[in-house]
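1. Sequence and predicted structure below; questions after.
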Amino acid sequence: MSLKIRLARAGAHKRPFYHIVIADSRSPRDGRFIEKVGSYNPMLPAEHTDRIRLQTERLEHWLHHGAVPTDRVARFLGKAELIPMPAWNEQPHQSAPKKKAQERAKAAAEAAA
């Protein structure tokens, strides 16, 4: 059984709230889970103390037993210094301008200079 540490959505329409759960990787996102180990409230300001709550002892236990965090949860755990901070690319390659648009921008910058 492969274990994941992931977010399970709760909350109302347009008012998200997430539970950080340990789940089998084959179970649905909001479905069956093994244990709740924290919560994430994206509606709170970034500096608020209750935005991310983690049960560090239980997370260390599950990490020791082979649970793999998702990308977002890995960032939370990295900030809490439970695991090394993962590399994070701010801009995905898919949204970057295509080749012709880059050429036009380069030509416009040269013409302006």
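-> Thanks, I have it.
2. Could you use CA atoms for every contact and neighbour count after this?
-> OK.
3. Would you state the strands of this protein in chain order?
-> For the chain, the strands defined by DSSP state E cover 3-12, 15-24, 35-40, 52-54, 68-69.
4. Below is an additional structure, to be compared with the one above:
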Amino acid sequence: MALKIRLARGGSKKRPYYHVVVADVRSPRDGRFIERLGYWNPMLAKDDAARVSLNQERIQHWLDNGALPTDRVARFMAEAGMMTREARNNPNKAQPGKKAQERAAEKKQKEEDAAAAAAEAAAAPAEEAPVEEAAAE
């Protein structure tokens, strides 16, 4: 039987309250669970001590018996010092898509070509009017 340490939602509409539970992975989110291990109240301030409460002894017991925490519960456990969790970072998330990158490259190339043409025009000597036409005027 595969076990997860996860959150089960409680509370009323627009006022969430979560219980940290150990449950079978096949049971519904708010359905049957094996044991309640703590709670999380996201309505409280982040620096409030009563925001998250974990029964560390029982969590360690279930971890030793093969239960795996979900990502959110793993964050809580890392904050409590029960486990180490590497910070996730996706540096490519904020980059534009493939077509937008292609358009930006085309725009940059056009600007470089225009700047090169302007530099060539400035470097080339200005054409002087023919001497005969200048004398006739």
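-> Here it is on my side, so go on. Everything numeric here is computed off the predicted structure, so don't read it as measured data.
5. Got a TM-score for the two of them?
-> Here the TM-score for the pair of chains, by TM-score structural alignment, normalised by the length of structure 1, is 0.82; 108 aligned residues with a Cα RMSD of 2.3 Å.
6. need the strands of structure 1 in CSV with mean neighbour count, can you?
-> Formatted as CSV, those follow (neighbours: other Cα atoms under 10 Å):
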stretch, mean neighbour count
strand 3-12, 19
strand 15-24, 20
strand 35-40, 18
strand 52-54, 18
strand 68-69, 20
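7. Looking at those strands, which is nearest to residue 103 of structure 1?
-> Between residue 103 of structure 1 and these, the shortest gap by Cα to Cα is with strand 68-69, which sits at 39.4 Å.
8. gap between that closest one and the chain center?
-> 11 Å (Cα atoms, centre = their mean, to the nearest Å).
9. what packs against it?
-> In terms of contacts (3 or more Cα pairs under 8 Å, 6 or more residues apart in numbering; DSSP states H and E), strand 68-69 of structure 1 is packed against strand 3-12.
10. so what does the strand it packs on touch, helix or strand wise?
-> The contact analysis (3+ Cα pairs under 8 Å, 6+ apart) places strand 3-12 of structure 1 against strand 15-24, strand 68-69, helix 71-79.
11. And the strands of structure 1: which comes nearest residue 92 of structure 1?
-> The closest of the strands of structure 1 to residue 92 of structure 1 is strand 68-69. By Cα to Cα, the value is 20.2 Å.
12. got the strands of structure 1 as CSV, with distance to residue 105 of structure 1 columns?
-> Putting the strands of structure 1 into CSV (distance: least, Cα to Cα, whole Å) gives the following:
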stretch, distance to residue 105 of structure 1
strand 3-12, 40
strand 15-24, 38
strand 35-40, 40
strand 52-54, 41
strand 68-69, 39
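13. what about the ones you listed, which gets the closest to residue 79 of structure 1?
-> Nearest to residue 79 of structure 1, of all the strands of structure 1, is strand 52-54, at 10.3 Å by Cα to Cα.
14. Flag every buried residue along stretch 54-69 of structure 1.
-> Residues of stretch 54-69 of structure 1 classed as buried by neighbour count (16 or more other Cα atoms under 10 Å): 54, 59, 62, 63, 67, 68, 69.
15. Next one: the first one relative to residue 81 of structure 1, how far apart?
-> According to Cα to Cα, to the nearest Å, residue 54 of structure 1 and residue 81 of structure 1 sit 12 Å apart.
16. just checking, residue 9 of structure 2 touches residue 21?
-> No - between residue 9 of structure 2 and residue 21 there is no contact under Cα atoms under 8 Å: 10.2 Å.
17. before we move on, back to that, would you format the buried residues of stretch 54-69 of structure 1 as CSV with distance to residue 96 of structure 1 included?
-> CSV is the format used below for the buried residues of stretch 54-69 of structure 1 (distance: Cα to Cα, whole Å):
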residue, distance to residue 96 of structure 1
54, 35
59, 36
62, 37
63, 35
67, 33
68, 29
69, 27
